[in-house]
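*Asks:* pasting the structure only:
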């Protein structure tokens, strides 16, 4: 939604998104959450403030696990260059990568087990 768009026009645009279920609209700046809440309530739209997602500190997770960048990338299926870019601040993990890193942070053994499990419908490699 554009700033200063009349609320009824914004509602019409948002309704197209809401037709299939719930929609989330990110507003980077709101002058008054109470005013927005009131205006949208008049249009029968619920406003819920959601805090930004927790950003995982990749280096902290890796250091706590006593792993090198190479070990961490290999064990969890990450590109080494991508991991280095995250740790050096040249880029940030996208939402999916951040969620994956959060899982690694909270329960690395569960991630290891999931990665070790055979994919459904895939035959195991012959033993050598």
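*Replies:* Good, I have the coordinates. Since this is a predicted model, take the numbers as computed values, not measurements.

*Asks:* C-alpha only now, for contacts and for neighbours.
*Replies:* Noted.

*Asks:* Please enumerate the helices of the chain.
*Replies:* Remark: helices assigned in the chain by DSSP state H are 7-18, 33-42, 58-64, 69-76, 80-87, 95-106, 108-116.

*Asks:* Below is structure B, check it against A:
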């Protein structure tokens, strides 16, 4: 990357943005903000229990490692992506499963490792009648 002493539009916009942040921190201006409350561990556990009997079953259904889920259930930090995923699972778990559905012809997953419902769908899709 070439360093230049010239003024550029990008450089001026970056400096203006930094000044805006400084003014906000100094209380000179108010910027729009959105406060997102943390998801309590009890809610994480309630979501999991509503859709799966165990963390391992939750992992199988939604791809979230059981150890990660267990950490969230014990109050470890839940990032925004995890919070969004749990919120969608809470509202429509089938939508998440549909989005994560495995196509055995593309993925090469052994049929015996697939969930029975996925197996039936694969058979329906790829069996000629």
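*Replies:* Now that the structure is in, tell me what you want to look at. Predicted model only: the values in this text are computed from it and were never measured.

*Asks:* between the helices of the first structure, which one is nearest to residue 123 of the first structure?
*Replies:* helix 108-116 (13.6 Å; Cα to Cα).

*Asks:* Show where the closest one falls in the second structure, residue numbers please.
*Replies:* The alignment of helix 108-116 of the first structure onto the second structure (TM-score structural alignment) spans residues 93-101.

*Asks:* quick one: buried residues of that stretch?
*Replies:* 93, 96 (16 or more other Cα atoms under 10 Å).

*Asks:* centre of the chain versus it, how much separation?
*Replies:* Here stretch 93-101 of the second structure is found 13 Å from its chain centre; the criterion is Cα atoms, centre = their mean, to the nearest Å.

*Asks:* ditto for stretch 80-88 of the first structure
*Replies:* That offset, for stretch 80-88 of the first structure, works out to 17 Å (Cα atoms, centre = their mean).

*Asks:* what does it rub up against?
*Replies:* Applying Cα atoms under 8 Å, 6 or more residues apart in numbering, the contact partners of stretch 80-88 of the first structure are 57-59, 69-70, 73-74, 91-93.

*Asks:* try stretch 97-113 of the first structure
*Replies:* Against stretch 97-113 of the first structure from outside (Cα under 8 Å, 6+ apart): 55-56, 58, 61, 75-76.

*Asks:* repeat that for 10 Å
*Replies:* 53-58, 60-62, 64-65, 75-76, 78, 92-96, 114-117 (Cα atoms under 10 Å, 6 or more residues apart in numbering).

*Asks:* who's in contact with the most centrally placed residue in the second structure?
*Replies:* The second structure has residue 81 as the residue nearest its centroid, 3.5 Å off, counting by Cα atoms, centre = their mean. By Cα under 10 Å, 6+ apart, the contact list for residue 81 of the second structure reads residue 87.

*Asks:* Looking at the first structure, name the residue matched to it.
*Replies:* In the first structure, residue 81 of the second structure lands on residue 96 (TM-score structural alignment).

*Asks:* Map residue 55 of the first structure across to the second structure for me.
*Replies:* Residue 55 of the first structure maps onto residue 39 in the second structure, by TM-score structural alignment.
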